[in-house]
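here is the input, now give the coordinates:
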Amino acid sequence: MDDFVAIICGLKSEGAVVRSALSDAGLNEKRFRIGVSGARAAEARTIAERYASDGARVLLSVGVSGGLDPSLMPGDLIVTSDVVRNGGDRIAVHAGFQNKLTVADFQMQEGGEEAWRAGPILGSDVIVQSADEKARLFAETGALAVDMESHAVAEIAAARGLSFFAIRSVADPSDRALPAAAMDAVAPDGSTRVIRTLMKAASSPAQFPALVQLGRDSGAALKRLRTALPSLLAVAGAASME
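Modelled structure (predicted):
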């Protein structure tokens, strides 16, 4: 089917949230395709390129992110078409349906949800682990948060003239470093290597509190995505048919 919405996530858990949101919104799932990159920028590019060649009209980057702006807390939501690369240069993409997104934000606030943040998001080919590195990147780029897919997807959207936006909720905030045991926690298929991560942490038990906190933060981020996505995916679906 042509004129569909392509959604690129880094993790299987994010893809599952997207599928649940599509069902909640009563949207035709045939008009949406979901790809999981395994938190690898190169794979995100490959998936986005394939979907663009198959006839996608809209490309979305959806999932959790690491906070760079100190004011952002776990579960805070960012919706943006403004993506920067490491170094600060912006990717010029077609934002398209910004007015409809503004209406959706207003309606969600009327329903009791917090407003999302609109501002730049940083795409990185590598994991940003330390609080010091997050602070440096925030100072250099002004980006609100960082993920490993948005720049890759935005680059394909820009090259193909497709509409793009990122929907990212914050997991780890700017002042919280990722524990070393979590650095290899994502498998190439986007699943979480729970046993491997726990075995790594067992050799350094001091990491366990940070791992537990990361799990809570990620849960808050996925929960926020779950509540926000039905409205946002409806906007993207309508835009793909215009």
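
C-alpha only now, for contacts and for neighbours.
Fine.

list the buried residues of the lengthiest helix in the chain.
Longest helix in the chain by number of residues (criterion: DSSP state H): helix 208-240. For helix 208-240, burial by neighbour count (16 or more other CA atoms under 10 Å) applies to 210-211, 213-214, 217-222, 224-226, 228-237, 239-240.

please name every helix or strand in contact with the longest strand along the chain.
Counting residues, the longest strand found in the chain (DSSP state E) is strand 56-67. With contacts defined as 3 or more CA pairs under 8 Å, 6 or more residues apart in numbering; DSSP states H and E, strand 56-67 has these neighbours: strand 4-9, helix 12-25, strand 145-147, helix 150-160, strand 163-170, helix 208-240.

alongside the first, I'd like the structure of this one:
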Amino acid sequence: MSGHVVVATGFNREVACVAPLAGIVAVAGGGDPVGLRGRIEAAAAGAAGIVSFGMTGALADGLAIGDWVVADRLWGATELACDPAWTHALAAALPGARIGGFYADGRMIDTISEKLALGERHGALAVDMESHVAAAVAQARGLPFAIVRCVSDGARHLLPHAITVSMRPDGGVDGKAMLRSVAARPGQIADIARTSAGFAKAMRELKRGAVRIGPRMALPG
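Here you go, the predicted model:
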């Protein structure tokens, strides 16, 4: 199978993790589904597949920060089975990775009870904000689709407000929005530090995992 693989992410720093890989075109756009879809559509010309890659929030107990999750199915705004051969190739490249469902509808899930309920209702292990957009493009174009993501926060942890407002549509981080949030809600500082430490650990694992996954994000063929 010829053609590049489109990698859809939320942040530019996630793009940087896969940038050295051959045979990929990576785009970012977390929190901006319309803009992200346009970037994926533009990158998908001549593509062999589309994969959602980056950090993810756990929806089930037993997943630790730095653990890998590979999807077999996506639920939410777009419902789609992932390509089985690609799913297993990704899992084989990441020893210890869990295979299971993902959920994505574009929302930042803001209660622990809803996170756990979504996980139980759909048999989903994790949630993100880009997979449904990537899946919709893959479905429309008849391309193989996969999700491979690294846990950055646990099922019983809610992201502090300053983190939730920091995602810029272009994949960058809005530092001013974070500072405004901290000024208005100083009690979240300790949780921001804990959350940031988790993100840093997940980012280190993302970089290591990208090397293990290899060219064209392990797409078979």
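
overlay the chains and give the TM-score.
Remark: TM-score between the superposed chains equals 0.89 [TM-score structural alignment, normalised by the length of structure 2]; 220 aligned residues with a CA RMSD of 2.1 Å.

once you drop chain neighbours, what's closest to V194 of structure 1?
Spatially, and ignoring its direct neighbours in sequence, V194 of structure 1 is nearest to A185 (6.9 Å; CA to CA, 6 or more residues apart in numbering).

and for A126 of structure 2?
Per CA to CA, 6+ apart, closest to A126 of structure 2 is A58, 4.3 Å.

what's the match for that neighbour in structure 1?
Under the alignment (TM-score structural alignment), A58 of structure 2 maps onto G67 of structure 1.

got it, and G35 of structure 2?
Superposed on structure 1 with TM-score structural alignment, G35 of structure 2 falls opposite E43.

surely that match is in a helix?
Yes - counting by DSSP: H, G, I helix; E, B strand; the rest coil, E43 of structure 1 falls inside a helix.

wait, it sits on G35?
No - using CA atoms under 8 Å, E43 of structure 1 makes no contact with G35, being 9.6 Å away.

quick check: the residue lying farthest from the centre of structure 1 vs A210 of structure 1, distance?
Relative to the centre of structure 1, and counting by CA atoms, centre = their mean, the farthest-placed residue is S203 at 31.1 Å. To A210 of structure 1, S203 of structure 1 is 14 Å away according to CA to CA, to the nearest Å.

got it, and M183 of structure 1?
For M183 of structure 1, the distance to A210 of structure 1 equals 13 Å [CA to CA].

ok, L60 of structure 1 next?
Applying CA to CA, the value for L60 of structure 1 to A210 of structure 1 is 30 Å.

next up, the contacts around R107 of structure 2.
By CA atoms under 8 Å, 6 or more residues apart in numbering, R107 of structure 2 lies in contact with M129.

alignment lookup: it to structure 1.
Counting by TM-score structural alignment, R107 of structure 2 corresponds to V126 in structure 1.

what's near enough to touch the match of A58 of structure 2?
For G67 of structure 1, the contacting residues are 73, 134, 144-146, 170-174, by CA under 8 Å, 6+ apart.

if you set the cut-off to 6 Å instead, what comes out?
Neighbouring residues of G67 of structure 1 by CA atoms under 6 Å, 6 or more residues apart in numbering: 145, 170, 173-174.

could you dump those to TSV with distance to L27 of structure 1 and neighbour count?
Output for the contacts of G67 of structure 1, formatted as TSV (distance: CA to CA, whole Å; neighbours: other CA atoms under 10 Å):
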residue	distance to L27 of structure 1	neighbour count
A145	29	30
V170	26	30
P173	32	25
S174	35	27
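
what is the nearest of those residues to Q107 of structure 1?
Checking those against Q107 of structure 1 with CA to CA, the nearest one is V170 at 21.5 Å.

so who does the residue of structure 2 sitting at the aligned position of the closest one touch?
Aligning on TM-score structural alignment places V170 of structure 1 opposite V151 in structure 2. Going by CA under 6 Å, 6+ apart, V151 of structure 2 touches 55-57, 65-67.

swap the cut-off to 8 Å and go again
Neighbouring residues of V151 of structure 2 by CA under 8 Å, 6+ apart: 55-58, 63-69, 126, 202.

could those go into TSV alongside distance to V7 of structure 2?
Listed next are these as TSV, based on distance: CA to CA, whole Å:
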residue	distance to V7 of structure 2
M55	13
T56	15
G57	19
A58	21
L63	24
A64	24
I65	22
G66	20
D67	20
W68	16
V69	16
A126	18
A202	18
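
sounds good, over and out.
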